[in-house]
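Visitor: build me a structure from this.
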Amino acid sequence: MLAWSVVVSVLVMTVLSLLRVNVIIAILAAGLTGGLMTGASLTDTLDMIINGMGGQAQVALSYILLGAFAVTIAYSGITGILVQNLLKVMKGKRVALLFVIAGVASLSQNVIPVHIAFIPILIPPLLKLFNEMKIDRRGVATALTFGLKAPYLMIPAGFGLIFHQTIQDSMKENGVSVSVPEIAQSMLIPGLGMVVGLLIAVLFTYRKPRDPEEIIQVDPEKAEVAASDEKVETFGRKHALTIVAIIVALGIQWYTGSMVFGALAGLVSMFAFRIVPFKKGDQVVSEGIGMMGTIAFVMLIASGFANVIQTTGAVDALVEQTSGQLGDNKIIIAFLLLVVGLVITMGIGSSFGTIPILAALYVPICVAVGFSPLATVALIGTAGALGDAGSPASDSTLGPTSGLNADGRHNHIWDTCVPTFLHYNIPLFVFGWVAAIIL
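Guide: Model prediction:
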């Protein structure tokens, strides 16, 4: 029963999410289900969820500050200039636009590591264009998720360096040493799976026009967002200073290694340069919380759920029960390890957060069976990445939804999570499986 509690709780979260239950309620229900199945009382389970929420407190704070920073950037009008130029170049070119969006999103992981904070700035002004061009927003969601995920899998820079170092440190703690270049080498094959998924989504699955009138779930209060015209902007002093503020934020983030300090530095710079009046401070923070607060809170609840399945020993029990039936066939073992990883990471929704858990469970099994260090990296990295696409609790799916649903025409589960699961988790699984066998 202990081992099965992880599987059942993840299924509860998945089914409730597919039934359009709010993701926060779905994760909370999953956490309570998992705790009760392990024999913990309802009160004890709730305490574990609350105590575990602190595990993502820094991430949640950084998202809210990045949201406030994003609001000040939008206030400067520089996004208007970007959108205007994008409209001129890309109008009528659906496929090209999706690839450009994937490229811009990719920059947010390695070159300009702001993660999902750019989405609420860039995407809402483009919704009118999406409607006019009849672009399938599910294609936009897959393009955004590709950019939020594929670069850090393959490129050891920015968030990618953090991801690769997390794998390196977690494996070292469990007795296996591997260098960052070797990790990057082994993750190229799973990363290519995401490239294949992007090509299928953009060139085939979502290539056809999708009339916005066919989308049923429309919030009348939000619908005016896509109908509004973007104010014409010309580049000036405030836009130049906004770029300086962005550079300051990135510099501080790189120097300190903290998104919190980076976002705070950028926010302070925008006020210091008088791009945003001081009297707008309360409004900016409130809008930042409104923009990113839901995502931040989902991450907190997801951390609480992760604490339940870890504290109760459910994850250990699941892997122990699975490993006891593995045998010595590497092909079958790699497949089963990835299945277990998929269940764990889909529930937690964080690739970075699950790497230490996965390494502690995978490394001893891989060493005993005879997997090479590179094959072990491929298994751990792929299993961790499976939690970032398709999971209702992942910021790589919550981020795209936050921008695409600004006018109430985009559903988080059916328009983001299901498309990204199908196009990324399936090829990731297959390519990661192949990598574990051939490396």
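Visitor: can we go C-alpha only for contacts and neighbour counts from here?
Guide: Fine.
Visitor: give me every residue that touches residue 389.
Guide: Residue 389 makes contact with 145, 396-397, 417, 420-421, 424-425, according to C-alpha atoms under 8 Å, 6 or more residues apart in numbering.
Visitor: do a quick rundown of the helices in the stretch 201-350 of the chain.
Guide: 220-227, 237-256, 259-272, 281-311, 314-323, 330-348 (DSSP state H, counting those that start in this stretch).
Visitor: okay if I get those as CSV plus distance to residue 439 and mean neighbour count?
Guide: Converted to CSV, those look like this (distance: least, C-alpha to C-alpha, whole Å; neighbours: other C-alpha atoms under 10 Å):
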stretch, distance to residue 439, mean neighbour count
helix 220-227, 48, 14
helix 237-256, 33, 18
helix 259-272, 35, 22
helix 281-311, 30, 22
helix 314-323, 21, 18
helix 330-348, 12, 22
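Visitor: sequence B follows; please return its structure for comparison with A:
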Amino acid sequence: MNAVVMAIGIMLVLSLCRVHVVIALIVGALAGGLLGGLGLEDTLQAFNNGLGGGATVALSYALLGAFAVAIAKSGLAHALADKALVLVGKGNGQGSGMLKALLILLVLAVAISSQNILPIHIAFIPLLIPPLLYVFARLRIDRRLIACVITFGLITPYMFLPVGFGNIFLNEILLANVVRSGVDVSGVNVTEAMAIPALGMLCGLVLALLSYRRKRDYDLERIEQVEQVSVSYRPRTLLVAGAAVVTAFGVQLWLDSMIVGALAGFVLFSLSGVVRWREADDLFTEGMKMMAMIGFIMIAAAGFAEVMKATGQVKTLVDTSAAWIGNSRALGALLMLLVGLLVTMGIGSSFSTVPIIAAIFVPLGVELGFSPLAIVSIVGTAGALGDAGSPASDSTLGPTAGLNVDGQHNHIWDTVVPTFLHYNLPLLAFGWVAAMVL
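Guide: As a prediction, the model looks like this:
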């Protein structure tokens, strides 16, 4: 049995059994390294070498957590929540259904915009979602639905629209690796190649809206313990908060650093007096604690991915699947997509998967007679598969970071499993269809 498959399987089974994801990642990495012939010392060395790969994102999230707490203190997000609560009334008003739809559309629009219009990726989640939890709870919205909505907005734009992060994934990674592997893509429209798989993601979103349409109750007192639902705010504090948000996002776009952007926003809060100097230390610590779990998962996931690469069995997995295919185009497309799913779920990054699989799958696609358009579609879909539903992906860790600040949203069962079922399965089916018809 391939060591990568075993490692990912062990990690997923332990996670589903409610073993903490960090422990599951460490145990999976150790098992994969030993099964891959690295030995205990080399496995630990590879794991330790990989830890630094997740440190930047983890620190970014810790600082964003501190920034989010400062925003909560200013009352900016709560001003929006208060307006929504007025419309909710006692929770049984005639307009609650319309408000629920508007809030879901707002979250979806912001998530999509975070990939292209304002390419801040997951940075918006700790700032927008926690202050809305009380409103979601009053409307009895199932948080699994919000997780699916956010994940759709984080993935579909980059795999379909060649703008922002989509330009990086589609043009700089996908097309570049296909060309590097020997296929001329001069006449290929990458949006056309990924249109059918993107339609699969849309079908998954519609299914999620149906699956989680029923009301779900959450403990309002637990929300109040971590998110102040009654915050006093004045026009000045709201103005400072708005300026801080613009500053944070502007610095991030300018320097391409979530760390410096969040820090700039927090400093502006401190200088303005909205956050008092004597409160700044406690506020900063509180925010970092809020994001600590997500940070440790990201760091452990980077170590896990490094061990998988060090075994050399990712390439073996790809080569073995190529040997099984024979001359069957239908089987070839299916196996290539399944291997992409496995690799991405283990590594946690679509952007890292494409270079790994393209070197083998592109020549194989040519040998099986797939058109350049179909090859681009297969490799792109194989890379995107697994981004939703991976315990180590920021497309699942991000939603959990915002929805679980009060401890009422389980990462595995409320984010990972719902997004896996509603997105990976339709994407697998629609990706296979695309390979057959393009």
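Visitor: got a TM-score for the two of them?
Guide: Scored against TM-score structural alignment, normalised by the length of the second structure, the superposed chains reach a TM-score of 0.89; 429 aligned residues with a C-alpha RMSD of 2.7 Å.
Visitor: quick one, which of the helices of the stretch 201-350 of the first structure is nearest to residue 78 of the first structure?
Guide: helix 237-256 (5.6 Å; C-alpha to C-alpha).
Visitor: which SS class is residue 186 of the second structure?
Guide: The assignment at residue 186 of the second structure comes out as coil when based on DSSP: H, G, I helix; E, B strand; the rest coil.
Visitor: contacting residues around it?
Guide: Listed by C-alpha under 8 Å, 6+ apart, the contact set of residue 186 of the second structure is empty.
Visitor: and the gap between it and residue 370 of the second structure?
Guide: Separation of residue 186 of the second structure from residue 370 of the second structure (C-alpha to C-alpha, to the nearest Å) stands at 16 Å.
Visitor: still on that earlier bit, of the helices of the stretch 201-350 of the first structure, which is nearest residue 191 of the first structure?
Guide: helix 330-348 (15.3 Å).
Visitor: and that closest one, what does it pack onto?
Guide: helix 2-18, helix 281-311, helix 314-323, helix 351-369, helix 373-385, helix 426-438 (3 or more C-alpha pairs under 8 Å, 6 or more residues apart in numbering; DSSP states H and E).
Visitor: now the third one, how far from the chain's geometric center?
Guide: The chain centre lies 26 Å from the centre of helix 314-323 of the first structure; the measure is C-alpha atoms, centre = their mean, to the nearest Å.
Visitor: average offset between it and the second structure?
Guide: In this overlay with the second structure, the average offset of helix 314-323 of the first structure from its partner residues is 0.8 Å by mean C-alpha distance after the TM-score superposition for the first structure.
Visitor: next one: the longest one
Guide: Following superposition, helix 281-311 of the first structure is found to deviate from the second structure by 2.2 Å on average (mean C-alpha distance after the TM-score superposition for the first structure).
Visitor: rewinding a little: so which of the contacts of residue 389 of the first structure sit within helices?
Guide: 145, 396-397, 420 (DSSP state H).
Visitor: need the contact list for residue 162 of the first structure.
Guide: Residues near residue 162 of the first structure by C-alpha under 8 Å, 6+ apart: residue 156.
Visitor: mind checking what it lines up with in the second structure?
Guide: With TM-score structural alignment as the criterion, residue 162 of the first structure lines up with residue 168 in the second structure.
Visitor: report the contact partners of the residue nearest the centre of the second structure.
Guide: By C-alpha atoms, centre = their mean, the second structure has its centre lying nearest to residue 395, at 0.7 Å. Residues in contact with residue 395 of the second structure (C-alpha under 8 Å, 6+ apart) are 122, 151, 154-155, 387-388.
Visitor: on that earlier part again, between which two of the ones in helices among the contacts of residue 389 of the first structure is the distance greatest?
Guide: 396 and 420 (9.5 Å).
Visitor: hmm, back to that, could you dump the ones in helices among the contacts of residue 389 of the first structure to TSV with distance to residue 1 of the first structure?
Guide: Formatted as TSV, those follow (distance: C-alpha to C-alpha, whole Å):
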residue	distance to residue 1 of the first structure
145	35
396	31
397	31
420	31
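Visitor: what's the PyMOL line that selects buried ones from these?
Guide: A single PyMOL command selects the buried members of these (16 or more other C-alpha atoms under 10 Å):
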select buried, resi 145+396+397+420
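Visitor: please, where are all the helices along the stretch 51-200 of the second structure?
Guide: Ranges of helices in the stretch 51-200 of the second structure, per DSSP H, counting those that start in this stretch, are 76-88, 96-113, 125-139, 143-160, 165-166, 176-180, 190-211.
Visitor: distance to residue 273 of the second structure added to those helices, as JSON lines?
Guide: Formatted as JSON lines, those follow (distance: least, C-alpha to C-alpha, whole Å):
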{"stretch": "helix 76-88", "distance to residue 273 of the second structure": "15"}
{"stretch": "helix 96-113", "distance to residue 273 of the second structure": "29"}
{"stretch": "helix 125-139", "distance to residue 273 of the second structure": "20"}
{"stretch": "helix 143-160", "distance to residue 273 of the second structure": "33"}
{"stretch": "helix 165-166", "distance to residue 273 of the second structure": "36"}
{"stretch": "helix 176-180", "distance to residue 273 of the second structure": "49"}
{"stretch": "helix 190-211", "distance to residue 273 of the second structure": "43"}
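Visitor: looking at these, which is nearest to residue 66 of the second structure?
Guide: Closest to residue 66 of the second structure of those, according to C-alpha to C-alpha: helix 125-139, at 9.4 Å.
Visitor: how close does that closest one sit to the first structure?
Guide: With the two structures superposed, helix 125-139 of the second structure lies on average 2.5 Å from its match in the first structure, counting by mean C-alpha distance after the TM-score superposition for the first structure.
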